[in-house]
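Enquirer: Fold the following.
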Amino acid sequence: MASRISSYWNLHKFSILMVLASLLFYTSFAYDLVRTDFIKLISLFFALFFLCFKLIQFEKWNFNFLLISGILFRLIFLLVEPNLSQDFYRFIWDGELVLSGINPYLQTPDAIMENGEILLANSQELYNGMGSLSARHFSNYPPLNQLLFAFSAFLGGKSIMGSLIVMRSIIILADIGIYYFGKKLLRHLNRSPHLIFWYFLNPLVIIELTGNLHFEGVMLFFFIWGLCFLSLNKWLFAAIAFACSISVKLVPIMFLPLFITYYGFKKSIKFYIVLGLIILIGVSPFYASEFISNYTDTIGLWFSNFEFNASIYNIIKQIAIKFDVKPWELIKTYGKIVPYLMIGFVLLLTFLRDNKNLSVLISSMFWVLILYYFLSPTVHPWYIIFLVGLSVFTDYRFPLAWSLVIILSYSAYENPEFKENLGFLFIEYFTVFGFMVYEIIKLKGQKLLIRKN
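Expert: Next up is the predicted model:
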């Protein structure tokens, strides 16, 4: 036994030391960091990203080693409150509402607290913690997400920390599921299965999902599971999985037109019917006459009222200001245009690309997501985790670079006014666009060489 341990140490000592260093850095990130300390935040993040890169480089075929390392990194965050996001307060609030039989889509936290008739566990602490922006709006989280919040609140036993532990456990299990099904999908696509570690060990994924309790990973789990069913020609199970993904986060709904050319018209109708029925079943417990208007109005705010870490929108905004256009007028107009641009782009990819091949279908989804984030006026760091996960099934790696430089957006929290630093935004998007153009040119050149040969 001792000789085996000694032999393993000699073979993997640098990797083991990197894992130990990563554990220390994640511990510091989880327990000894406030988001206003921007220098410490980016120093830890860049160090963790470097160690992630070296671990995959050294141990990319040692799957068990990297899997266990990724799980250990996540477990560091298990018993601590998120320090970069306060969204978890709203998650628990919504979960407590559902447990109490109250529809979270019909009353805002402000209205509930003013009325004073509804008693929730830890209501004052949750209300204060979520902040005024969240408190004055209806919930924007889809039905399956609400059920997960309620499940976490139930098992949490009226304890905020208990609810956090349950939510983290769900998110960690979802990431393990992404690892499992991601490997299967990569093999089906004739890609190296080790590529899944660019998601599983990515510091942005670990910090924003397990650390800050965002549910993009749960959405991605159902989505990749659905892609696996597509690869096995099991359209019924694929429809159910995609419906669950949409019921956690709405983003995958943009991809639905692409299935017209993947399945053909007749079969895609069956696919849409099953998917729609599953979504309707999830919505039915929350349905009321005001549900649709409240929910759509809340979702619309993300396009017409809020702005953070935007690329194209910021360029248009800076030009518009030169012509004395008011920013609050611009974002409302911009928010009305973006959905039409997205619909047009999706339809172009639907009817001008041969999406019958699964690799091409995933590529089309990838570019839809790219345009969506480039056009969006709000791009929080955890939003692009879906893009990071999808990128490992394509030839493009610039989303990985984005997952590194997007941490610069946290510079906005360095000052009490939450003012964005345009210099950091320029560095972020110059890196992303530059790397993207480089990869497009490089891959086109490679395809030309293959055709000539």
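Enquirer: C-alpha only now, for contacts and for neighbours.
Expert: OK.
Enquirer: Check which element follows the strand or helix carrying A174 along the chain.
Expert: Of the helices and strands defined by DSSP states H and E, A174 is found in helix 160-188. Following helix 160-188 in sequence order, the next helix or strand is helix 197-200 (DSSP H and E).
Enquirer: quick revisit: what residues of the helix holding A174 count as buried?
Expert: 160-186, 188 (16 or more other Cα atoms under 10 Å).
Enquirer: same deal with stretch 94-108?
Expert: D94, G95, E96, L97, V98, L99, N103, P104, Y105, L106, Q107, T108.
Enquirer: Likewise for stretch 369-387?
Expert: 369, 372-387.
Enquirer: for the stretch 51-200 of the chain, what spans make up the helices?
Expert: 63-75, 87-99, 109-115, 123-135, 143-156, 160-188, 197-200 (DSSP state H, counting those that start in this stretch).
Enquirer: got CSV for those helices, with distance to E420 too?
Expert: What follows is those, written out as CSV (distance: least, Cα to Cα, whole Å):
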stretch, distance to E420
helix 63-75, 29
helix 87-99, 20
helix 109-115, 28
helix 123-135, 18
helix 143-156, 30
helix 160-188, 29
helix 197-200, 27
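Enquirer: Of all those helices, which one comes closest to P252?
Expert: With Cα to Cα as the criterion, P252 lies closest to helix 143-156 of those, at 14.2 Å.
Enquirer: Contacts for that closest one next, please.
Expert: 91-92, 94-99, 159-160, 162-167, 215, 244, 247-249, 282-283, 286 (Cα atoms under 8 Å, 6 or more residues apart in numbering).
Enquirer: again, but for stretch 70-86
Expert: Contact with stretch 70-86 is made by 22-23, 26-27, 30-31, 33-35, 88, 129-131, 161, 164-165, 168-169, 172, 200-201, 206, 210-213, as judged by Cα under 8 Å, 6+ apart.
Enquirer: Narrow those residues to those that are buried.
Expert: Neighbour-count burial (16+ other Cα under 10 Å) is assigned, among those, to 22-23, 26-27, 30, 33-35, 88, 129-130, 161, 164-165, 168-169, 172, 200-201, 206, 210-213.
Enquirer: hmm, back to that, go through the helices of the stretch 51-200 of the chain and name the closest to K317.
Expert: Between the helices of the stretch 51-200 of the chain, helix 123-135 lies closest to K317; by Cα to Cα that is 22.8 Å.
Enquirer: Here is the second sequence; please produce its structure so I can put it next to the first one:
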Amino acid sequence: MILSKKYQTILAMIVSIGLYFLFAYNLDRTNFTQLVSMYVALFLPFLYFIKKEQSNFPFLVGVAILFRLVFLFAIPNLSQDFYRFIWDGRMLLEGFNPYISLPQTYIEQRQFPIEQAVDLYAGMGDLNGSHFTNYPPINQLNFLIAAIFSNSSILGAAIVLRLQIILADIGIIYFGKKILEKLNLPIHHIFLYALNPFIIIELTGNLHFEPVMLFFLVWSLYLLIQKKWIWAAVVLGLSVSSKLIPLLFLPLFFQWFVKRPLDSARGDRDAINQTKSKLYSLNGFLQLLSFGAIVIVTNIILFLPFLSSELISSYTNSVGLWFRNFEFNASLYYIAREIGYLFRGYNEIAIIGKIMPTIAVLFLLGITFFRKNKSPQQLLTALLLGLTFYYFTTTTMHPWYLATLIILSVFTKYRFPIVWSVVIIVTYQAYANTPWKENLWLVGLEYLIVYGVLIWELKKLKSNKVLN
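Expert: Below you'll find the model as predicted:
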């Protein structure tokens, strides 16, 4: 018996809600088989909604919110980071500067400056508690809000954090739809992000604050397309002050400001001559510099309340650890590491960790100057490809980092981040081992699939361009 579309939709919703409920309240992350089977199963109703309900935008918005609310009262079971979020927020509420104090120091000295200090430290773990916080000011504001509303309950604080993430995702849907309309793309493409099981589980479920950063990023891009570049810079500054990753995008705006063709807002046909073209390029270059300056100044202003003699050293040291000490789910870095083992006999992360960002910056500069990034879609594609290469070279590629690629892909012709969002679940196999250990065969399989899909899409798009 074939169900009607109405009952197929109801069934897809019931299956999704049931699986999300199991993820939220009945999942042991060391049970890798259970984790993968439930996760992959969730992509079946996801594909159904995208294909069969794409014309019902309000319904899909409601479904996206409903699925997130399933996690509302859950303590994250796939990540410990939220314990540090709560710690930082409560430290702020008590008047402490979270950037210059270590949780480990307070615990070792038997000092408990906040409620549930011992429980929070135990939850975050020794590794997290022994490093200075690296979460920028906007994130600290989010953590403070959670502390204001729930200063003595971990679950209560988690609920407040989750509601903020859900609100940010609603904002992403709102501005994402507007960008899709501007680009003359189907508006239901925003649900490649909003209904993606990876996004719902990894961000709403595990309380990673990428949605706040992405909300400001998407809002900023919409303002830029609207030619409101000053406000776009301010909002991009807020995005950087949520997560630092959008700083990588600054060079890629070069052609948008300096090499875009004149339009009716900047001159008519009579104005297009060599002299005025040079003046236009100079004006665009000055706008580019102003754009970057506004982003930087916005962040400086937001950091001012935390200013101290120790801030710069503690913060830069904390951020630098990701390049010098940590390694997880890496791609090209793991290959370079194995070559280092072969010739030197030990892990060269201290050296390779400095070389890889340099290679990524050179790639960003290459697509900045040698790839057309003048139109909105060209710019968005450049952001996607630039960040993708950075993630291919990084020493640490946590699953939730992928969220930025997914939202950018929504506005382009590329879909490899969607495929990556499926296969990245294999990284959680590391938690099935005691002690924690990655399975490099699974990591290799993950990147083999991702590289394969990316290369196929590049060839397909190049072929279509030649044919057209």
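Enquirer: for the helices of the stretch 51-200 of the first structure, which one sits closest to Y263 of the first structure?
Expert: helix 160-188 (18.4 Å).
Enquirer: Who are the packing partners of that closest one?
Expert: Applying 3 or more Cα pairs under 8 Å, 6 or more residues apart in numbering; DSSP states H and E, one finds that helix 160-188 of the first structure contacts helix 87-99, helix 143-156, helix 197-200, helix 216-231.
Enquirer: With distance to F45 of the first structure added, can I get these in JSON lines?
Expert: Output for those, formatted as JSON lines (distance: least, Cα to Cα, whole Å):
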{"stretch": "helix 87-99", "distance to F45 of the first structure": "21"}
{"stretch": "helix 143-156", "distance to F45 of the first structure": "28"}
{"stretch": "helix 197-200", "distance to F45 of the first structure": "15"}
{"stretch": "helix 216-231", "distance to F45 of the first structure": "19"}
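Enquirer: can you tell me which of those comes nearest to I292 of the first structure?
Expert: It's helix 143-156; of these, that one is closest to I292 of the first structure (Cα to Cα) at 12.6 Å.
Enquirer: now that closest one against helix 87-99, angle please.
Expert: Per axes from the mean of the first three to the mean of the last three Cα atoms, to 10 degrees, the angle that helix 143-156 of the first structure makes with helix 87-99 is 90 degrees.
Enquirer: average distance between helix 143-156 of the first structure and the second structure?
Expert: Here the mean offset of helix 143-156 of the first structure against the second structure after fitting is 0.9 Å, by mean Cα distance after the TM-score superposition for the first structure.
Enquirer: That helix corresponds to what range in the second structure?
Expert: The aligned range for helix 143-156 of the first structure in the second structure is 137-150, by TM-score structural alignment.
Enquirer: buried ones in that stretch?
Expert: P137, I138, N139, Q140, N142, F143, L144, I145, A146, A147, S150.
Enquirer: Just name the closest of those residues to L442 of the second structure, please.
Expert: Of all those, the one with the least separation from L442 of the second structure (Cα to Cα) is N139, at 32.7 Å.
Enquirer: Surely I312 of the first structure touches Y373?
Expert: No - at 9.3 Å, I312 of the first structure does not count as touching Y373 under the criterion of Cα atoms under 8 Å.
Enquirer: which residues touch the aligned partner of P246 of the second structure in the first structure?
Expert: The alignment partner of P246 of the second structure in the first structure, by TM-score structural alignment, is P252. P252 of the first structure makes contact with F223, F242, S245, I246 under the criterion Cα under 8 Å, 6+ apart.
Enquirer: Can you give me the distance of P252 of the first structure to F303 of the first structure?
Expert: P252 of the first structure is 17 Å from F303 of the first structure, where distance means Cα to Cα, to the nearest Å.
Enquirer: What's A238 of the first structure aligned with over in the second structure?
Expert: Checking with TM-score structural alignment, A238 of the first structure has A232 as its match.
Enquirer: Tell me who's in contact with its match.
Expert: For A232 of the second structure, the contact set (Cα under 8 Å, 6+ apart) comprises W219, S220, L221, Y222, L223, L224.
Enquirer: got the residues you listed as a markdown table, with distance to S290 of the second structure and neighbour count columns?
Expert: Formatted as a markdown table, the contacts of A232 of the second structure follow (distance: Cα to Cα, whole Å; neighbours: other Cα atoms under 10 Å):
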| residue | distance to S290 of the second structure | neighbour count |
| --- | --- | --- |
| W219 | 19 | 22 |
| S220 | 15 | 25 |
| L221 | 16 | 23 |
| Y222 | 18 | 22 |
| L223 | 16 | 20 |
| L224 | 14 | 18 |
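Enquirer: between those, which is nearest A41 of the second structure?
Expert: Of these, the one sitting nearest to A41 of the second structure (Cα to Cα) turns out to be W219, at 32.4 Å.
Enquirer: Skip the chain neighbours and tell me the closest residue to the closest one.
Expert: Closest residue to W219 of the second structure apart from its sequence neighbours, by Cα to Cα, 6 or more residues apart in numbering: F175 at 5.8 Å.
Enquirer: which non-adjacent residue is nearest L51 of the first structure?
Expert: Going by Cα to Cα, 6+ apart, L51 of the first structure has M18 as its nearest residue, at 6.3 Å.
Enquirer: Quick check: which element contains that neighbour?
Expert: Per DSSP H and E: helix 2-31 holds M18 of the first structure.
Enquirer: Now find how far off-centre the match of helix 143-156 of the first structure is within its chain.
Expert: Distance, stretch centre to chain centre, for stretch 137-150 of the second structure: 19 Å (Cα atoms, centre = their mean, to the nearest Å).
Enquirer: what's the answer for stretch 390-403 of the first structure, then?
Expert: Distance, centroid of stretch 390-403 of the first structure to centroid of chain: 14 Å (Cα atoms, centre = their mean).
Enquirer: next one: stretch 338-348 of the second structure
Expert: 31 Å.
Enquirer: for stretch 243-252 of the second structure, same thing?
Expert: Using Cα atoms, centre = their mean, the offset of stretch 243-252 of the second structure from its chain centre is 12 Å.
Enquirer: where's L84 of the first structure relative to G344 of the first structure, distance?
Expert: 36 Å.
Enquirer: Who has more neighbours out of these two?
Expert: L84 (20 against 12; other Cα atoms under 10 Å).
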